[in-house]
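# Sequence isn't available, so here's the structure alone:
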């Protein structure tokens, strides 16, 4: 079978699926991307570049759409070259977020196209307008509707879609939801296990173990979409309630979602100006290598995860797989996975006091919450395990390509430790911690 993947940040959500398909006898796998620094065994990588950026004179509502067309054109040129050399895929698997998949069905009209349905933006009821302290301007409402154009076109053109969670699937137009399957990217629960003997050495030389009162908070970038203001305002309250608590803050100071502060500072600097913290007990670790992130989560007694109604982070599920007690925001993406008091704890996104009180309770009596940690891991193993998700993804591809009932693939039953680490490191910056 010939499989074509399209994602500007190779491997993105396809780091495991592409590897598995490339390991099957007789498969040819091509990956079209903007990245030129990553490789997957047995996968041919083809890079592209848009010919230019959107014009400054383009209407502001249309700049992202123009960018999508430019990305789509650049990918279409690659696909035409592939067609000329005789490579016609049996299936195309792609992410529409940057416009790359806009013209897939125009170049390969008879090839099934599996669209990644990560999130469909709306002007109300989701991330836009979520924070009541920031009224939504009409300009943003109008721009949001126009910005969904490329997503809608790819969704209409695709043969099937795949969303990582049911809530993310539900953000898409109802008329198209029947052709979207809910299948998560997968969490490697075989590798992500609790480790009672874990030791973490901090930049100041201090060493933390599972006997310490460690709180973790992780995001790709520290920003409001992932609850940074509420978390920062909760820090002094946690430290006051638990004099021995140590807090590990993991993430960069850029902007992944939403807007940057208007004064040019980072959101972290903005919050530190409002909420000074004791740097001997609160450690801002920046971006960590994937192994470092996992070590921090393994030593954590309470992991705080806050998010707008938006894309669910891999890091929350990873924390659960590692046996963390998650103190999560009572928002739709989190509620899909965490049931309060059964496999985690839910708090008001906007209440630093509730975040602090709940976190302090976990720190004070870890044995009282040990059952939640075990149930959290069981939840991920049962519904989000990597092997389970890959089987579901493969079954969907087989159905789309008419290959149901084929014998099981002869591929390694497990990923070697070296391969596992390589894949994890390659995909970490695509995760949405």
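It's in. A quick note: this is a predicted structure, and the numbers were derived from the prediction, not measured.

# rest of the way, CA atoms for contacts and neighbours
Noted.

# And the helices in the stretch 51-200 of the chain?
With DSSP state H, counting those that start in this stretch as the criterion, the stretch 51-200 of the chain has helices at 63-84, 104-107, 138-147, 149-157, 166-170.

# How much space separates the closest residue to residue 299 other than its chain neighbours from residue 323?
Spatial nearest neighbour of residue 299, excluding adjacent residues (Cα to Cα, 6 or more residues apart in numbering): residue 210 at 5.1 Å. According to Cα to Cα, to the nearest Å, residue 210 and residue 323 sit 12 Å apart.

# Compare the two and say which is more crowded by neighbours.
More neighbours surround residue 323 than the other of residue 210 and residue 323, with 29 against 16 (other Cα atoms under 10 Å).

# That one: what's it in contact with?
Listed by Cα atoms under 8 Å, 6 or more residues apart in numbering, the contact set of residue 323 reads 193, 194, 298, 373, 374, 376, 377.

# Next one for the comparison:
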């Protein structure tokens, strides 16, 4: 098949799928809006990021951005068409409006979309995070705009893919029909795997499996992902274990949630709040690191902490499970789709740092308990292995390509 993959941050969700499709003999072209290397050896067309419009209201700014991207992507598709290259199927993430004008160029080419999430107030922490007031009109209008564009994109597509049942359930019932496919992007459990010989150095300190470590990984250090809860749980843990090292991976940006009410980075807020209560020299903030380094940190971890209010499930949770981490995680979705309390890990409420400390300490103190959770987490993670997921995604593209685009009323 000839396949066009569109994602402003390509490869994004297609990180594993694109190389797999190439190995199966499919011809790929990709479209994105960044200038960074992609790691995928195919033709890539790039468009410029839309100009910022700070003078527009939030919903209008979103519309400006989406329609600008849609037009730029359509022009690149028209360029391909003029060259005589036409895809059999288009795979595209809907989050930035890039698919909205594809039918203007190729009305007959079928589309498979990755909508990821139908945005609800709870996905920003509202109704769960006690620091957040009820969702106000501004946020409701922003969610309305995002979901309206998602609906417009889905109205032009033949199929869509959601990675988890939790994310699929966010869609309106009318969009949860046979066009919906719940298939995760997949992780490499051959790469993310237990490794008793792993070692690395951080801030001049040699770390291997004999050194107690606690790990915490997220794209950004934010309340939506429980970073403040994690930090408040650390003082008794560090006092109990003088050799313990804490490894924190993630950028110090605002993230998916609303940020701290003060406007300051949450890392700075928490370090000031906890100043003097713990030995911060044993907490290592690594920022964003290469994936292979992340895997090494997880392989050496004694206890991995993963926390989240209802939102999307991060790849890092599944990779930590695949590495055989003993995991303490938050109750509720999306975590409970992967971890059953007392089976693959231990679950705690999002607002109980004392209980989180106790759970971490119980695992640090009991190698046998850690070993049992490690083995069961690894076994569960195999269900998300890319060797199982990628053929299913390829099949969705092939079936959709064979069926062609359907007439739209």
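In hand now; what should we look at? As the structure is a computational prediction, the values presented were derived from the model and not from experiment.

# List the TM-score for the superposed pair.
Comparing the two superposed chains by TM-score structural alignment, normalised by the length of structure 2, the resulting TM-score equals 0.93, with 399 aligned residues with a Cα RMSD of 1.8 Å.

# where do the strands sit along the stretch 301-433 of structure 1?
For the stretch 301-433 of structure 1, the strands defined by DSSP state E, counting those that start in this stretch occupy 302-305, 325-329, 345-347.

# Just give me the neighbour total for the nearest residue to residue 225 of structure 1 once chain neighbours are set aside.
Distances taken as Cα to Cα, 6+ apart put residue 308 closest to residue 225 of structure 1, at 5.4 Å, once the chain neighbours are dropped. Residue crowding around residue 308 of structure 1 was assessed by other Cα under 10 Å; the count is 23.

# same deal with the one 5 residues further on?
In terms of burial, residue 313 of structure 1 registers 20 neighbours under the definition other Cα under 10 Å.

# Map it across to structure 2 for me.
Using TM-score structural alignment, the equivalent of residue 313 of structure 1 in structure 2 is residue 314.

# could the helices of the stretch 51-200 of structure 1 go into JSON lines alongside mean neighbour count and distance to residue 363 of structure 1?
Below are the helices of the stretch 51-200 of structure 1 laid out as JSON lines (neighbours: other Cα atoms under 10 Å; distance: least, Cα to Cα, whole Å):
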{"stretch": "helix 63-84", "mean neighbour count": "19", "distance to residue 363 of structure 1": "45"}
{"stretch": "helix 104-107", "mean neighbour count": "17", "distance to residue 363 of structure 1": "52"}
{"stretch": "helix 138-147", "mean neighbour count": "14", "distance to residue 363 of structure 1": "41"}
{"stretch": "helix 149-157", "mean neighbour count": "21", "distance to residue 363 of structure 1": "43"}
{"stretch": "helix 166-170", "mean neighbour count": "20", "distance to residue 363 of structure 1": "31"}
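
# what does residue 341 of structure 2 align to in structure 1?
For residue 341 of structure 2, the aligned position in structure 1 is residue 340, judged by TM-score structural alignment.

# List the residues that contact that match.
The neighbours of residue 340 of structure 1, taking Cα under 8 Å, 6+ apart as the test, are residue 346.

# and if you look at residue 195 of structure 1?
Residue 195 of structure 1 makes contact with 298, 322, according to Cα under 8 Å, 6+ apart.

# any idea how far residue 300 of structure 1 is from it?
According to Cα to Cα, residue 195 of structure 1 and residue 300 of structure 1 sit 11 Å apart.

# between these two, what contacts are shared?
Taking Cα under 8 Å, 6+ apart as the contact criterion, no residue touches both residue 195 of structure 1 and residue 300.

# Helix, strand, or coil at residue 29 of structure 1?
Taken by DSSP: H, G, I helix; E, B strand; the rest coil, the conformation at residue 29 of structure 1 corresponds to strand.

# pretty sure it contacts residue 18?
Yes. Counting by Cα atoms under 8 Å, residue 29 of structure 1 touches residue 18, with 7.5 Å between them.

# list the residues that contact both of these two?
Common neighbours of residue 29 of structure 1 and residue 18 are listed as 5, 43 (criterion: Cα under 8 Å, 6+ apart).

# from memory the residue nearest to residue 299 of structure 1 sits against residue 196, does it?
Yes. Assessed by Cα under 8 Å, residue 210 of structure 1 is found in contact with residue 196 at 6.3 Å.

# hmm, back to that, identify, from the contacts of residue 323 of structure 1, the entry nearest to residue 397 of structure 1.
Within the contacts of residue 323 of structure 1, proximity to residue 397 of structure 1 (Cα to Cα) peaks at residue 377, which comes in at 28.2 Å.

# Next up, the contacts around the residue nearest the centre of structure 2.
With the centre of structure 2 defined as its mean C-alpha position, the nearest residue by Cα atoms, centre = their mean is residue 314, 4.0 Å away. Residues counted as contacts of residue 314 of structure 2 (Cα under 8 Å, 6+ apart) are residue 218.

# What sits closest to residue 279 of structure 2 if chain neighbours are left out?
Ranked by Cα to Cα, 6+ apart and with sequence neighbours excluded, the top spatial neighbour of residue 279 of structure 2 is residue 238, at 7.1 Å.
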